[in-house]
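Novice: kindly return the folded structure for what I paste below:
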Amino acid sequence: MRPRKAATLAVALLVFSVAGCKSSSGLIGPTDETADAAALIVEANKDLRVIKVVYEKNQGKRDQLIEAMRSDNAAEVKRLSGEVVDAINDGTVAGKNALDKIDQARDLNVNEDYAEYLRLKWEALNKQLEAFEEYRQAARKLRDNYDPKNAQAHAVVAADFESRSENFQKLMEKARDYSSQANELAKDVLRRPAE
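Specialist: Predicted structure coming up:
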């Protein structure tokens, strides 16, 4: 995460927390737990940083896979697709941990703005996990079934890879949309005058 984006997010979490504290009921009604939710999100963001490292380390693998398929290099396709499957499996563990923490935060009594922010953040991450599952399945099929000598099997695997790649792109676009909405909500809260 870029330093400016991280700072903006930290300030937004603080503003959400402060806004939540103003509406705390304490003795009479339910206590606002926005600050506790924000702490869970800080922990979830640590899991997301793990995913980012895995992603950045493996970012060029898709292009390498496509090139290996074009050159009918079965050994390279199997090696690269196996690495992709392993990387996505590692990232998925961290992603599910982050989703669990966001779920815990969503179960807390938080102010309306923060509840919506958490929903959008959850939706964004969930769509990313769905997208990477598409990519993992495509890579798994390549790893297990790619055979450039069998024209029919080659065509089926290539078509599946293309279809899942398109699904990956669509799901990632939805994830980016949810993430943008969450970021815009955070910015809107920051721009509001203090009450």
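Novice: hey, let's count contacts and neighbours off CA atoms from now on
Specialist: Will do.
Novice: list the helices and strands the helix or strand harbouring D188 packs on?
Specialist: For D188, the host element (DSSP states H and E) is helix 151-191. In this structure, helix 151-191 makes packing contacts with helix 3-22, helix 112-145, judged by 3 or more C-alpha pairs under 8 Å, 6 or more residues apart in numbering; DSSP states H and E.
Novice: not counting sequence-adjacent ones, nearest residue to the residue most central in space within the chain?
Specialist: Centroid check for the chain by C-alpha atoms, centre = their mean gives L125 as the closest residue, at 3.4 Å. Spatial nearest neighbour of L125, excluding adjacent residues (C-alpha to C-alpha, 6 or more residues apart in numbering): A175 at 6.7 Å.
Novice: what's the spacing between that neighbour and Q64?
Specialist: 24 Å (C-alpha to C-alpha, to the nearest Å).
Novice: would you do the same for the sequence below? I want to compare the two.
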Amino acid sequence: IMWPVLSAFIFCGCVTTGRDGFEIFGPSDETSEAAKIVVEANRELTRIKVLYRDNEGKRLELKTALEANNAAEVKRISEDVVQIINEGMNLGTSAIDKVEQAREMRINDDYKEYLRLKSEALKKQLEAFENYRQAARSLRDNYDPKNSQLREKVKVEFDQRSENYRTIMEKARDLSSQANELYKDSLRRQREK
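Specialist: Got it, this is the predicted structure:
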């Protein structure tokens, strides 16, 4: 399971009061309320990080079971992975909803764009994890070490979905990096005032 990437998207503490009573992203009516909602989203993302930490060995277990052609272990571990990803995706969806709620508030344009980019990054991550979840489901439902043709088909599908996961996750990292750069630029502009 690759949850540390998701936990890397925990949002910067992007709303603090500046010297002039302005928020880092500039003056806005509902910025502090939006920040509270973002804190709630961060709690969801922190729970995902804990899920990952508690289950980080599953990928190695699954790889070992596949190499040993141990169908019972592949199915058991795959089921665990599906359940863990389902729980993480529920938390991720909740975090996205909160970020979107904050984004719809009366906040300044920089903060709104920052939240848009973070939301898009989280959506990409969920898309990536959906690929990984489908790969685990396929292993759980179809892996049969006695049927070499089916076994190879499932392994190929697993490899393809894993590659899709990596590709989509890279796009998510790019979006998050853009958001972080926007945050840094906004800080610089605020300090220059």
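Novice: now the TM-score, please.
Specialist: Overlay of the two chains. TM-score (TM-score structural alignment, normalised by the length of structure 2): 0.86; 182 aligned residues with a C-alpha RMSD of 2.2 Å.
Novice: circling back: A175 and Q64 of structure 1 - which one has more neighbours?
Specialist: When neighbours are counted by other C-alpha atoms under 10 Å, A175 of structure 1 and Q64 differ, and A175 comes out ahead with 24 against 15.
Novice: stretch 143-161 of structure 2 aligns to what range in structure 1?
Specialist: Using TM-score structural alignment, the residues of structure 1 aligned to stretch 143-161 of structure 2 are 146-164.
Novice: got the buried residues for the matching stretch?
Specialist: Neighbour counts using 16 or more other C-alpha atoms under 10 Å place Y146, D147, P148, H154, V157, A158, D160, F161, R164 of stretch 146-164 of structure 1 among the buried residues.
Novice: hmm, back to that, ok, the residue nearest to the centre of structure 1 - contacts?
Specialist: Residues counted as contacts of L125 of structure 1 (C-alpha atoms under 8 Å, 6 or more residues apart in numbering) are G95, L99, A175.
Novice: what's the answer for S81 of structure 1, then?
Specialist: Counting by C-alpha under 8 Å, 6+ apart, S81 of structure 1 touches L65, A139, R140, L142, R143.
Novice: aligned to it, what sits in structure 2?
Specialist: Match for S81 of structure 1 (TM-score structural alignment): S78.
Novice: F25 of structure 2 and N108 touch, don't they?
Specialist: Yes. Between F25 of structure 2 and N108 there is a contact at 6.6 Å, judged by C-alpha atoms under 8 Å.
Novice: these two - which one has more neighbours?
Specialist: Between F25 of structure 2 and N108, counted using other C-alpha under 10 Å, F25 has the larger neighbour count: 26 against 17.
Novice: contacts only, for that one.
Specialist: Applying C-alpha under 8 Å, 6+ apart, the residues contacting F25 of structure 2 are C14, V15, N108, D110, Y111, Y183, S186, L187, Q190.
Novice: and for K36 of structure 2?
Specialist: With contact set as C-alpha under 8 Å, 6+ apart, K36 of structure 2 has no partners.
Novice: ok, A65 of structure 2 - how many residues close by?
Specialist: Neighbour tally, A65 of structure 2, other C-alpha under 10 Å: 18.
Novice: sorry, back to before: of the contacts of S81 of structure 1, which is the nearest to A75 of structure 1?
Specialist: R143 (9.2 Å; C-alpha to C-alpha).
Novice: would you agree that closest one is in contact with E76?
Specialist: No. Applying C-alpha under 8 Å as the test, R143 of structure 1 and E76 come out as separate, 9.6 Å apart.
Novice: neighbour count: those two, which is higher?
Specialist: Taking other C-alpha under 10 Å, R143 of structure 1 and E76 do not tie; R143 has more neighbours (23 against 17).
Novice: my guess is N131 of structure 2 meets R161, correct?
Specialist: Yes. N131 of structure 2 is within contact range of R161, at 5.3 Å (criterion: C-alpha under 8 Å).
Novice: one step back: what's the residue nearest to the centre of structure 1 aligned with over in structure 2?
Specialist: Matched to structure 2 by TM-score structural alignment, L125 of structure 1 sits across from L122.
Novice: still on that earlier bit, for the contacts of S81 of structure 1, give me JSON lines that also has distance to A182 of structure 1.
Specialist: Formatted as JSON lines, the contacts of S81 of structure 1 follow (distance: C-alpha to C-alpha, whole Å):
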{"residue": "L65", "distance to A182 of structure 1": "33"}
{"residue": "A139", "distance to A182 of structure 1": "31"}
{"residue": "R140", "distance to A182 of structure 1": "33"}
{"residue": "L142", "distance to A182 of structure 1": "35"}
{"residue": "R143", "distance to A182 of structure 1": "37"}
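Novice: now structure 2: which of these match?
Specialist: Counting by both residues aligned by TM-score structural alignment, their matches' C-alpha atoms under 8 Å, structure 2 reproduces these contacts from the contacts of S81 of structure 1: L65, A139, R140, L142, R143.
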